[in-house]
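sequence isn't available, so here's the structure alone:
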C-alpha cells in the first residue's frame, strides 16, 4: 500500500469537510504524548484556513497549548488519513472550549483494498460516468470488485480525485447504477487514455447484494477460464 499526498486546497477542503460532516472520530497526538486523545473536527474555514477541534475531556485537556504541532489520524470511507496542524490555542465555540488550529499543508492517505478485483477483457464492459447529472463520460471497465472499479477514460476528460460521480455500468447482462468516488487518475499503457480508479459509496443493501452476486459470478468465470487454459 502506497501513501498519496494531497496538497491541493480544494481537495484538502473536501476531505476535511467530510470529516466534519460525518463527525468522524479523530486520534490526535502532541509530540510528547504516548497515547492519542479522541477528538472531532467541528469547523472548517477554507477562507481563513483555520480548523477547530473538539477539546478532549479532562485531564487531557489541560495539556493542550498554542504553538505546538498536533498529529491527526483517522479513517474515512476505508481510507487511512493523517495530517499535521499547528495549534493556535484554546477558543470558544458556542459556549464550549475547543482547539483552534491552522490549515494543514498536506494530507496523506492510504487506501486499504478489502476486496478481490476481477480483471475484465478490454472494452468488454462499457461504463457511463455522469457529473451533476450534466456531463456524461463514456469509458471501459478493466476491473471490478465489491469495493470499486478501474476503467479507461479519455485523457481529455476533466475529473479530480475525491470527486463524486454517478456510474451506469453494463456487465454480464446486468445493468447497475451506483455512486462512486474517484480515488486515482493515472497514465495508462494505451495512448489517449487514462486509468481511473474509483470506490463505490453510499450503496443501499439491495445494490450491495446485486454487486456481490455479480462479482462472485465473475470470479467463478475467471477461475474456470484460468483452469481451461
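Arrived safely. Predicted model, so just to flag it, every value in this text is computed and none were measured.

from here on, contacts and neighbour counts on C-alpha atoms
Fine.

give me the buried positions along the helix or strand containing residue 12.
Per DSSP states H and E: residue 12 is located in helix 9-21. Across helix 9-21, burial judged by 16 or more other C-alpha atoms under 10 Å covers 11, 12, 13, 14, 15, 16, 17, 19, 20.

so what does that helix touch, helix or strand wise?
strand 41-45 (3 or more C-alpha pairs under 8 Å, 6 or more residues apart in numbering; DSSP states H and E).

repeat that for 10 Å
Applying 3 or more C-alpha pairs under 10 Å, 6 or more residues apart in numbering; DSSP states H and E, we find helix 9-21 packed against strand 41-45, strand 50-54, strand 69-76, strand 107-111.

all the helices of this protein, in order from the start?
Taking DSSP state H as the test, the helices found in the chain are 9-21, 205-228.

need the contact partners of the last one.
Residues outside helix 205-228 that contact it (C-alpha atoms under 10 Å, 6 or more residues apart in numbering): 116-120, 144-147, 171-178, 200, 202-203.

here's the one I want to compare it with:
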C-alpha cells in the first residue's frame, strides 16, 4: 500500500498567486471533472480513519441522475475498507488544476471481476488552479491596452502579454515603469478588450522581469477579489484567445 501521498511539483517562481475556490454549481463541477474522466487521470483516494492511500479513476458522470462511477480501489484491500466506511475523499492534480472532494458510496458492483462504485455527485469541490499552467499568450500584433492605477493615483499603461483566469502579465516599453514593479499594495486595472469591452478589477503585482535586449518590462500578478461577473468575463476572454490560437495553428 502507498504510505505517502503522491508528491506534487513545486510551483515555479513565476507562478501567479494561487487561490482556492469552492465550486457548488453542478454544471461547473462537471466541467472540472469531465477532463479527468476523458483522460483517465489517476485519482488518489483516502478513507475515514485510515492513513493509507489508494488510487482510482473516474469512469462516468451523470448530473441528471446525481451520480458518478469510479473504478475499483488499488490496492484491492481498499475495497473492504471502503464498503465499511461508506464514503471517501478524492484528490488529484491534472494539467495544473488540483481538485479535492468527498462523496458517499451509493452502490458497489463489479464487471468481469473488476470492482466499481456508484457514488453521489459531489455537492461541492475544492478547486485550485495553478495559474501559470493556463496562461494564454497575446500576440504582439494584437495590442490590448492595460491601464494600472496605484493607491497613490499613479497611472501606468502597457500592453497585455498573457492572461489566465487568475492573473496576467503586462508588457511596458518604458523603463520608468520599473516603479510599478515595486508596488506592494493592491492596484486597480482596466483591460481594454478588442470589442470595446472593459474589464475593471483589482490587481496585485507579484513579479517583474526587465529585458535589456528589447528595453521592455514585464510585470506579472494576480487578480484579486473578483466578483462573478468579472470572473466570467475574464474566463470568456481567455477561452476566446485559446480558440484564436488553435485556429492559427490549424492554418
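Structure received. Keep in mind it's a predicted model, so treat the numbers as computed, not measured.

mind checking the TM-score on these two?
TM-score of the superposed chains, computed with TM-score structural alignment, normalised by the length of the first structure, equals 0.55; 160 aligned residues with a C-alpha RMSD of 4.4 Å.

among the contacts of helix 205-228 of the first structure, name the buried ones.
By neighbour count, with 16+ other C-alpha under 10 Å, the contacts of helix 205-228 of the first structure hold 117, 118, 119, 120, 144, 145, 146, 147, 171, 178, 200 as buried.

dump these to a markdown table, plus distance to residue 106 of the first structure.
What follows is these, written out as a markdown table (distance: C-alpha to C-alpha, whole Å):
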| residue | distance to residue 106 of the first structure |
| --- | --- |
| 117 | 30 |
| 118 | 33 |
| 119 | 33 |
| 120 | 35 |
| 144 | 30 |
| 145 | 30 |
| 146 | 30 |
| 147 | 26 |
| 171 | 38 |
| 178 | 30 |
| 200 | 25 |
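
residue 86 of the first structure: which of these is nearest?
Of all those, residue 86 of the first structure sits closest to residue 200, with 33.7 Å by C-alpha to C-alpha.

give the contact list for that closest one.
77, 145-149, 164-167, 178-182, 208.

residue 97 of the second structure too?
If a contact means C-alpha under 10 Å, 6+ apart, then residue 97 of the second structure has 32, 127, 128, 129, 130, 131, 133, 134 as its contacts.

likewise for residue 149 of the second structure?
By C-alpha under 10 Å, 6+ apart, the contact list for residue 149 of the second structure reads 155, 156, 157, 180, 186, 187, 188, 189, 190, 202, 203.

trace residue 48 of the first structure over to the second structure, please.
Residue 48 of the first structure maps onto residue 65 in the second structure, with residues paired by TM-score structural alignment.

can you tell me how far that match sits from residue 113 of the second structure?
25 Å (C-alpha to C-alpha, to the nearest Å).

with residue 32 of the second structure instead?
Going from residue 32 of the second structure to residue 113 of the second structure by C-alpha to C-alpha gives 30 Å.

thought residue 125 of the first structure was touching residue 149?
No. The criterion here is C-alpha atoms under 10 Å, and residue 125 of the first structure misses it with residue 149 at 11.5 Å.

what is in contact with those two at once?
Taking C-alpha under 10 Å, 6+ apart as the contact rule, residue 125 of the first structure and residue 149 both touch 141, 142, 143.

quick check: buried residues in stretch 198-208 of the second structure?
In stretch 198-208 of the second structure, counting by 16+ other C-alpha under 10 Å, buried: 199, 200, 201, 202, 203, 204, 205, 206, 207, 208.

again, but for stretch 123-134 of the second structure
Across stretch 123-134 of the second structure, burial judged by 16+ other C-alpha under 10 Å covers 124, 125, 126, 127, 128, 129, 130, 131, 132, 134.
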